[in-house]
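Novice: Dropping a prediction and its sequence here:
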Amino acid sequence: MITTPSMHLPAALLLALSLSFAAPGQQPAPKAKKSSSHPEGFHELKIGDAAPDFDLIGIDEEKHTLKEYAGADLLMIAFLSNHCPTSQAVEGRIKKLVKDYKGRGLRLVAINPNDPASLRPDELGYSKYNDSFPEMKRHAREQDFSFPYLYDGETQKTALAYGCLATPHVFLFDKERKLRYQGRLDDSRFADEATVKETEARNAIDALLEGKPVAVEVTKPHGCSTKWINKRGEVTVDDAKWEKGEVDVEVIDARGIAALRKNDTKKVRLFNVWATWCGPCVKEFPELVATQRKFGLRDFEFISISMDDPKELPGVKAFLEKHNAIVPDKLKPTLKTEGRKGNAYIFSETSSDALIQALDAEWPGPIPHTLVVAPGGEVVFRHNGPIDGDELREKILEHMGRFYVPEPEPVAKP
């Protein structure tokens, strides 16, 4: 018996092959749809496409539409956000661009595309504010925005219509409101203008104002991905992980505290001395955990030092787990390297004098007491008594910064 290759093929595959070579008039097999991470309704604008209309509220509490800017020769739609370090890094250059082209026919409108409920707490580690509309107002006021800043986070219809991939993501339209450039503002994710080498958006503006074609029409935006509404489930999963986490509590003496206080790491350390029997300590504790979660993706750690009797270790552990004082995943490798199980301790010595000398000689004695220490041991912030969580996080952010910072160039050896 003579066999052919087709005799060894599955029937389904033979059917697909026969359909792919169908005779005229026959319908070919349908192609499989490509999977996409974009939400339903996402539309990718192409060069030459018309600017989609919008009807969005701005931080001025007024509604803004595309028609409002009909008199401008060029219109740039810049998707920005409060929380993203890359978006915050370009704010200075956005303001400079608006100033440089004032009176030359360019209007810039910024739009925040993000759903605030789709942001995990640790995604806010570079920002004082989240992406809600009220906090957009505060952020824009503090950063002195000189352009409209609109909110699209409630429905995200505009972000979907424009195909906003990230913040920042800019779209430049000509007088007829046809797309002529889209992508990044420039090639740097850092705030320092000296790091910018390519200025594609500015180049496109200059070309259009001079009546010339745009040399580079499309670039890839870089920054934080758009926080679509359908990502809320990921936040729920993250919350559940924190609620179910376990806490390791260890007994520590003044010598151990002094070693931690020296802080010969790259991390900023938040120390808090507390006790389960201290009412103000218990009341403020959620703010400390919120601070740990906020900076969970950065070089930061929260170290709690309980003044409870070491015999009460199980109760301290139960309290910490109830309040979700777990170690973020980012910290676990560094703790292992340092030979530590976690960030929760009970002070073992009878007198607190040794603890005061080891941790903070300026501590007057009562608890709660909070100390923030930079790498190398410099005190960033200290406070005796109940803390204000917002003030604490603001002080930490002031020290750690709102932007990515480039690594210093290596010094060449002679």
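Specialist: Here it is on my side, so go on.

Novice: all contacts plus neighbour counts: C-alpha atoms, from now on.
Specialist: OK.

Novice: Name the residue closest to the centre of this protein, please.
Specialist: Central residue of the chain (CA atoms, centre = their mean): E123, 3.6 Å from the mean position.

Novice: would that residue count as being in a strand?
Specialist: No - counting by DSSP: H, G, I helix; E, B strand; the rest coil, E123 is not part of a strand but helix.

Novice: Next up, a structure to set beside the first:
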Amino acid sequence: MNKFAVFLSLALLPALSNAEEPKAKKSSMPEGFHELNIGDTAPDFDLIGIDEEKHTLKDYAEADVLMIAFLSNHCPTSQAAEGRLKKLVKDFKGKGLKVVAINPNDPAALRPDELGYSKYNDSFPEMKHHAKEEGFNFPYLYDGETQKTALAYGCLATPHVFIFDKERKLRYKGRLDDSRYADEATVTSPDARNAIEALLAGKPAPVEVTKIHGCSTKWIGKRQQVAADNEKWEKGEVNIELINAKGVAALRKNDTKKVRMFNVWATWCGPCVEEFPELVATSRKFGLRDFEFISISIDDPETIGDVKAFLEKHNAVVSEKLKPSLKAEGRKGNAYVFHEDSSDALIQALEPSWEGSVPFTLVVAPGGKVIYRNEGGVDGDELREKILDYMGRFYVPELEAQP
């Protein structure tokens, strides 16, 4: 099933402060939310795992130390922690530790642009794909349907870790460690590992509670925000301009920090019309990242009104994040109609290896390096995966340090 059939949501970027430092404000928490304190007993759970088996707390009664780690498929901070969590399981194999991961999120409570760091959403079927591809060596359970377990544990974000002793009393809660990056070398305080080592040695955790960093839990109630965002997107304005070969060449050069996806199309082209929703879905997915979708129509310039109507019908609008950069570049939007008679001029300006048929899609990195090219109609999932492979699934310190 196409992963964009249902619009979903996340707090991904550093700009979204509630994603990075979630706080348990009672006014913003859903009914039934309970904050666990040190010494509290682990709440029971009865959840389906990616193995299609039911899992309960008593299934792990033999473990001397039990870690409940709330994770998600979509969150870059959660994804970055996966490698270290797998290593933790491997390092403590046979030593009395059991790690159980739980996805707390409602997939329908994620906006499309909150999926810009992930291949998958947080649905149960996609959990299976994600865990298999990433080689999870621990159970991965789904709580997104009712979120009873997330409420009982007081899950604020993914990742959020709770560590219990043999009597299942809470002895540590907070972050896995102090890094939100994938590179283990960026960790300076392995808080959860320190707590586990101490508890297995019969000692108290050196630090019992830490702040967390990650993506806020996507409670079912956030579906209303997703609906409001969809409505706002559908009311977005389309600005369309004429462009010549010189203008196309300047855009193709891409002397910005953005990844640019070009699509050459026409309203009279059946395959163009058929693939267009996938291009818009791609634009929305990466709407919070340095990415832009530039459409170039080869319709008769005199029918520019019809082209604009088509773009408006398909909600091919510009994200709020992009608007400042467009203004700085002196552009009104990302929709154009090519107005020179020679198609050769367009080919030479955009991509000389292009044979000239439409639709034609070209994705270029900053500086103009080709990431993806396609003539004849894109596979949306393949397109988005190629873009994600280039842009990455994690935050990267070097990139964040750039102005």
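Specialist: Everything's here; your move. Predicted model, so just to flag it, every value in this text is computed and none were measured.

Novice: And the TM-score between these chains?
Specialist: TM-score of the superposed chains, computed with TM-score structural alignment, normalised by the length of the second structure, equals 0.93; 378 aligned residues with a CA RMSD of 1.2 Å.

Novice: returning to what we had before: next, find the distance separating the residue nearest to the centre of the first structure from I94 of the first structure.
Specialist: Applying CA to CA, to the nearest Å, the value for E123 of the first structure to I94 of the first structure is 23 Å.

Novice: Would you mind finding the match for the residue nearest to the centre of the first structure in the second structure?
Specialist: Here E123 of the first structure is matched to E114 in the second structure, going by TM-score structural alignment.

Novice: returning to that earlier point: give me every residue that touches the residue nearest to the centre of the first structure.
Specialist: 83-84, 294, 297 (CA atoms under 8 Å, 6 or more residues apart in numbering).

Novice: Only whichever of those are buried, select them in ChimeraX.
Specialist: Of the contacts of E123 of the first structure, the buried ones can be selected in ChimeraX as follows, counting by 16 or more other CA atoms under 10 Å:
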select :83,84,294,297
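
Novice: Same list (the contacts of E123 of the first structure) but as a markdown table, adding secondary structure and distance to I77 of the first structure.
Specialist: Output for those, formatted as a markdown table (DSSP: H, G, I helix; E, B strand; the rest coil; distance: CA to CA, whole Å):
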| residue | secondary structure | distance to I77 of the first structure |
| --- | --- | --- |
| H83 | coil | 19 |
| C84 | coil | 17 |
| K294 | helix | 30 |
| L297 | coil | 30 |
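
Novice: now the helices for the stretch 201-350 of the first structure?
Specialist: Using DSSP state H, counting those that start in this stretch, the helices of the stretch 201-350 of the first structure run over 232-243, 254-262, 279-294, 313-322, 332-338.

Novice: in the superposed pair, what's the mean gap between the first one and the second structure?
Specialist: Once superposed with the second structure, the aligned residues differ from helix 232-243 of the first structure by a mean of 0.5 Å; criterion: mean CA distance after the TM-score superposition for the first structure.

Novice: Equivalent analysis for the third one, please.
Specialist: Taking mean CA distance after the TM-score superposition for the first structure, the mean distance separating helix 279-294 of the first structure from the aligned residues in the second structure is 0.2 Å.

Novice: Now do stretch 248-256 of the second structure: everything it contacts.
Specialist: For stretch 248-256 of the second structure, contacts defined as CA under 8 Å, 6+ apart pick out 260, 346, 349-350, 364-368.

Novice: Mind giving me the ChimeraX select for the residues you listed, buried ones only?
Specialist: Buried residues within the contacts of stretch 248-256 of the second structure, by 16+ other CA under 10 Å, are selected in ChimeraX with:
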select :260,346,349,350,364,365,366,368
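
Novice: So which of the contacts of stretch 248-256 of the second structure sit within helices?
Specialist: Taking DSSP state H as the definition of helices, these contribute 346, 349-350.

Novice: Quick one: end-to-end length of stretch 53-72 of the first structure, please.
Specialist: Distance between the two ends of stretch 53-72 of the first structure: 15 Å, counting by CA to CA.

Novice: which bit of the second structure covers it?
Specialist: Stretch 53-72 of the first structure corresponds to residues 44-63 of the second structure when matched by TM-score structural alignment.

Novice: so what corresponds to S27 of the second structure in the first structure?
Specialist: Checking TM-score structural alignment: S27 of the second structure goes with S36.

Novice: Can you check my assumption that that match lies in a strand?
Specialist: No - looking at S36 of the first structure with three-state DSSP, it is coil, so not inside a strand.

Novice: that's a helix at M76 of the first structure, yeah?
Specialist: No - using three-state DSSP, the assignment for M76 of the first structure is strand, not a helix.

Novice: any idea how far it lies from L172 of the first structure?
Specialist: M76 of the first structure is 4 Å from L172 of the first structure, by CA to CA.

Novice: Quick check on the two: which one has the bigger neighbour count.
Specialist: The neighbour comparison of M76 of the first structure against L172 (other CA atoms under 10 Å) goes to L172, with 26 against 22.

Novice: ok, and that one, which helix or strand is that part of?
Specialist: strand 169-173 (DSSP states H and E).

Novice: Now the next helix or strand along the chain from that strand on the second structure. Mean distance?
Specialist: Counting by DSSP H and E, the next helix or strand C-terminal to strand 169-173 of the first structure is strand 179-183. Mean deviation of strand 179-183 of the first structure relative to the second structure after superposition (mean CA distance after the TM-score superposition for the first structure): 0.2 Å.

Novice: Mind listing residues that contact strand 179-183 of the first structure?
Specialist: Contact with strand 179-183 of the first structure is made by 45-51, 169-174, 201, 204, 214, 216-221, as judged by CA under 8 Å, 6+ apart.

Novice: Mind doing that once more with 10 Å?
Specialist: Under the contact criterion CA atoms under 10 Å, 6 or more residues apart in numbering, strand 179-183 of the first structure has outside partners 45-51, 74-78, 164-166, 168-174, 200-201, 203-205, 208, 213-222.

Novice: what do you get for stretch 125-137 of the second structure?
Specialist: Residues contacting stretch 125-137 of the second structure (CA under 10 Å, 6+ apart): 3, 49-52, 72-74, 79, 82-83, 85-87, 89-90, 99-101, 103, 107, 118-122, 124, 138-142.

Novice: I'd like to know which of those are part of strands.
Specialist: Judged by DSSP state E, strands contain the following of the contacts of stretch 125-137 of the second structure: 49, 99-101, 103, 140-142.

Novice: Select from these the one having the most neighbours.
Specialist: With neighbours taken as other CA under 10 Å, the top of these is Y142, carrying 28 neighbours.
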